[in-house]
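Q: generate coordinates for the sequence data below:
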Amino acid sequence: MKNPFLGTGIAIVTPFTKDGNVDHKALANIVEHNITNGTNYIVISGTTGESVTITGQEKQDIIATIANTNKGRLPLVLGIGGNNTANVINEINNTDLSQFAGILSVSPYYSKPTQDGIYQHFKAISLACPVSIILYNVPGRTASNMTPETILRLAKDFKNIVAVKEAGNNVSQYLNLLKNKPEGFGVISGDDDLALTVALAGGDGVISVIGQALPKAFSKMIALGMAGDAKQAYKLHFELMEITSLIFSENNPAGIKAVLQALNLCNDTVRLPLVEATDGLKQKIKDYLLNFNS
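A: Got it, this is the predicted structure:
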């Protein structure tokens, strides 16, 4: 199978009201903001969506709000992953995936399996999953790196494993994947700061955090990069460098929620153990956006 996830995908936040409930009105507004400003697909219930503090019922309600707002205009990807293989498969089996183009499944965290353990985990998921799978390698959160050899082994062995979201912030690993990947397998940046570099090197785009706040500029940058127009793409990259750095300077998604609050798309509430961005960071974000918009 060929990777259908091209361009700028966004790892959408889960907005909360000040009392900590899911803010479905704000969520719908963020979806519409992205649809009308160039985003190519939406990833639901990833790290940026605070998936680990969302209940099963809340996840279903979030899916419903996004699907009802989207109305089939953009492909949707659902995060289903974890370090309990049986639980991941159970969720796949008990989720209506007919409205999704694929799932994003994180490499097992905390347990620190061997590379063969990671391979066997995704083999079991592949055999159970009726839709396309994007592998998600984020060693800074999982405490183990899914090596290019393991990723490429999975890509060659299972047709429904169509791409990897690589978020190790490791240029050498990106280049290894791009050099050796099978035809049609997608290498998607999970690092906003390296997204243009990966696109210019032959990658399939990005699943972005900052892209949901500034979709017009960010998606244009990625499209230019994928078209090989480095000069114009880097103009946008340089304009976006500061805000891309700022949103990750404390924690994700506190930073991006501070940006979205400044844009009047949602407030900046996060769930413990995360805390809101500091006043200092919020001011830097506001100063950046004032200059960016002008």
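
Q: can we go C-alpha only for contacts and neighbour counts from here?
A: Will do.

Q: what lies in contact with stretch 249-260?
A: Residues from elsewhere that reach stretch 249-260 (Cα atoms under 8 Å, 6 or more residues apart in numbering): 13, 15, 48-50, 209-210, 213, 246-248, 266-270, 274-277, 281-282, 285-286.

Q: just how off-centre is the longest helix seen in the chain within its chain?
A: In the chain, taking DSSP state H as the definition, the longest helix is helix 230-247. The chain centroid and the centroid of helix 230-247 are separated by 18 Å, computed with Cα atoms, centre = their mean, to the nearest Å.

Q: just stretch 265-279 next, same as before
A: On Cα atoms, centre = their mean, the centre of stretch 265-279 falls 19 Å from that of its chain.

Q: list the buried residues for that stretch?
A: Residues of stretch 265-279 classed as buried: 265, 266, 267, 268, 269, 270, 276, 277 (neighbour count, 16 or more other Cα atoms under 10 Å).

Q: the fourth one: what's it in contact with?
A: Residue 268 makes contact with 15, 16, 254, 257, 258, 260, 261, 276, 277 under the criterion Cα under 8 Å, 6+ apart.

Q: for it, give its distance to residue 167.
A: Using Cα to Cα, to the nearest Å, residue 268 is found at 24 Å from residue 167.

Q: keep only those of the contacts of stretch 249-260 that are in helices.
A: Going by DSSP H, the helices hold 246, 247, 281, 282, 285, 286 from the contacts of stretch 249-260.

Q: just these now: which is nearest residue 116?
A: residue 247 (34.7 Å; Cα to Cα).

Q: what sits against that closest one?
A: Applying Cα under 8 Å, 6+ apart to residue 247 gives the contacts 210, 253, 254, 255, 256, 259.

Q: ok, so of those, who is nearest residue 76?
A: residue 210 (18.0 Å).

Q: what segments of the stretch 101-250 of the chain are helices?
A: Secondary structure of the stretch 101-250 of the chain (DSSP state H, counting those that start in this stretch): helices at 115-128, 139-142, 148-157, 171-180, 195-200, 215-226, 230-247.

Q: quick one more, to check against the first:
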Amino acid sequence: MSLRQQLRGTGVALITPFNSDGSIDYDAFEKVIDHVINGGVEYVVALGTTGETPTLHKEEKIALANFTYDKVAGRVPVVVGIGGNNTAELVEELKSFPLDKAVAVLSASPYYSKPSQEGLFQHYKALAGVSPKPILLYNVPGRTGRNLNAATTIRLAKEVKNIAGIKEASGDMAQCMEILRDKPADFLVVSGDDALTLPQVACGMEGVISVAANSFPRLFTDMVRNCLKGDFKAAKELNDRLIQGYEFLFAENNPAGVKAAMAELKLIGNYLRLPVVPVSAGLQQKIKEYVKNLK
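A: As a prediction, the model looks like this:
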């Protein structure tokens, strides 16, 4: 099965549950893995930025990756997030990180440094040259401060052998359509915006790597499946029920919003690592009522 076939549909960027003392709550993490797989997701992404990876130590990342492989146990494919703004350090990490059981690496583009498009190209070319698994680009300019534009994405797709796809979260529908028009046939394009997934699949994307699927996997995966089979009437009915949820999850911070929802579902404790803090009391109450009433 090709990577495009394996990663068609809904992937979920797994949160990292913590205990009140800040340590990783592995019992809750196992519950989350079972919750999303039983909810129908096609694959999971461990160590994405939704997992608060900037606050995780190297040893914790390795332990989380291995725990994910063990608990997923082949039920769905696993993608591992390895990204950052120090290219040389990432090159070394890719050489040694446990990736045997992963199908791909999702790599967020460099943050803060704001490299040129040529800098972004050379960064990803360097990672692809050493990665033992295919690289999925991750464009999220709202967080990184620099857009990976359509021309650079297509150049990477056509010129760098080990670049297999992109999680596109620019929110720019014109840019998304340009990528979909010009990409190679075997290049995977998935959404990185829960709230835009329906129209983006309508434009030709093959799914999404989702935050909301942590908390509402069944509704969300059903919505995406309806999109992929072209039943947009059924997809819209499900998406209409989720729109307010998207708003609440991202109103103050991700993953603070989705962790608040998952705490209401009794899956995790509502703990985060600084500088991220739990959502405000007012938003928590709105999330509580939304979760309670979501059918």
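
Q: sorry, back to before: in a markdown table: the contacts of residue 268 of structure 1, plus distance to residue 75 of structure 1.
A: Listed next are those as a markdown table, based on distance: Cα to Cα, whole Å:
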| residue | distance to residue 75 of structure 1 |
| --- | --- |
| 15 | 21 |
| 16 | 24 |
| 254 | 26 |
| 257 | 23 |
| 258 | 26 |
| 260 | 22 |
| 261 | 26 |
| 276 | 30 |
| 277 | 31 |
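
Q: tell me which of those is nearest to residue 143 of structure 1?
A: Out of these, the member with the shortest distance to residue 143 of structure 1 (by Cα to Cα) is residue 254, at 21.6 Å.

Q: how close does the corresponding residue of structure 2 for that closest one get to residue 212 of structure 2?
A: Matched across to structure 2, residue 254 of structure 1 falls on residue 256, judged by TM-score structural alignment. Distance of residue 256 of structure 2 to residue 212 of structure 2, given as Cα to Cα: 12 Å.

Q: could you do residue 188 of structure 2 as well?
A: 21 Å.

Q: how much does the longest helix of structure 1 stray from structure 2?
A: Aligned to structure 2 and superposed, helix 230-247 of structure 1 gives a mean residue distance of 0.5 Å (mean Cα distance after the TM-score superposition for structure 1).

Q: helix 215-226 and that helix, what's the angle between them?
A: Taking axes from the mean of the first three to the mean of the last three Cα atoms, to 10 degrees, one finds helix 230-247 of structure 1 and helix 215-226 inclined to each other by 130 degrees.

Q: now do the buried residues in helix 230-247 of structure 1.
A: 230, 233, 234, 236, 237, 240, 243, 244, 246, 247.

Q: repeat for stretch 193-202 of structure 2
A: Buried-residue list, stretch 193-202 of structure 2, by 16+ other Cα under 10 Å: 193, 194, 195, 196, 197, 198, 200, 201.

Q: cool, stretch 52-62 of structure 2 as well?
A: 52, 53, 56, 61, 62.

Q: again with stretch 120-131 of structure 2
A: Those would be 120, 121, 123, 124, 125, 126, 127, 128, 129, 131, for stretch 120-131 of structure 2 by 16+ other Cα under 10 Å.

Q: got it, and stretch 276-290 of structure 1?
A: Those would be 276, 277, 281, 282, 285, 286, 288, 289, for stretch 276-290 of structure 1 by 16+ other Cα under 10 Å.

Q: what does the second one align to in structure 2?
A: Same thing as residue 277 of structure 1. Per TM-score structural alignment, residue 277 of structure 1 is aligned with residue 279.

Q: grab the nearest non-local neighbour of its match.
A: residue 256 (5.8 Å; Cα to Cα, 6 or more residues apart in numbering).

Q: how many other residues sit next to the one you found?
A: Residue 256 of structure 2 has 25 neighbouring residues, counting by other Cα atoms under 10 Å.

Q: ok, it to residue 173 of structure 2 distance?
A: Residue 256 of structure 2 is 26 Å from residue 173 of structure 2, by Cα to Cα.

Q: count the residues that sit near the nearest residue to residue 271 of structure 2 once chain neighbours are set aside.
A: For residue 271 of structure 2, ignoring the flanking residues on the chain, the nearest one in space by Cα to Cα, 6+ apart is residue 18 at 5.6 Å. Look at residue 18 of structure 2: counted by other Cα under 10 Å, it has 20 neighbours.

Q: dump the residue contacts of the counterpart of residue 18 of structure 2 in structure 1.
A: Correspondence of residue 18 of structure 2 to structure 1, assessed by TM-score structural alignment: residue 16. Residues near residue 16 of structure 1 by Cα under 8 Å, 6+ apart: 22, 23, 266, 267, 268, 269, 270.

Q: from the ones in helices among the contacts of stretch 249-260 of structure 1, pick the one nearest residue 162 of structure 1.
A: For those, the nearest to residue 162 of structure 1 is residue 247 (29.1 Å; Cα to Cα).

Q: any idea how far that closest one is from residue 217 of structure 1?
A: Residue 247 of structure 1 is 16 Å from residue 217 of structure 1, by Cα to Cα.

Q: superposed on structure 2, what's the mean shift for stretch 281-290 of structure 1?
A: Using mean Cα distance after the TM-score superposition for structure 1, the mean distance for stretch 281-290 of structure 1 is 1.0 Å.

Q: contacts for that stretch, please.
A: Contacts of stretch 281-290 of structure 1 (Cα under 8 Å, 6+ apart): 242, 243, 246, 255, 258, 259, 262.

Q: hmm, 10 Å instead?
A: 214, 239-240, 242-243, 246-247, 249-250, 254-259, 261-263, 268, 276-277, 279, 292, 294 (Cα atoms under 10 Å, 6 or more residues apart in numbering).

Q: off-centre distance for it?
A: On Cα atoms, centre = their mean, the centre of stretch 281-290 of structure 1 falls 23 Å from the chain's centre.

Q: over to stretch 88-107 of structure 1?
A: 15 Å.

Q: ok, now which ones touch residue 224 of structure 2?
A: Applying Cα under 10 Å, 6+ apart, the residues contacting residue 224 of structure 2 are 8-10, 41, 197-198, 201, 206-208, 230-232, 235-236, 238-239.

Q: quick check: closest non-adjacent residue to residue 240 of structure 1.
A: Per Cα to Cα, 6+ apart, closest to residue 240 of structure 1 is residue 218, 7.8 Å.

Q: now residue 181 of structure 1
A: That would be residue 152: by Cα to Cα, 6+ apart, it lies 6.2 Å from residue 181 of structure 1.
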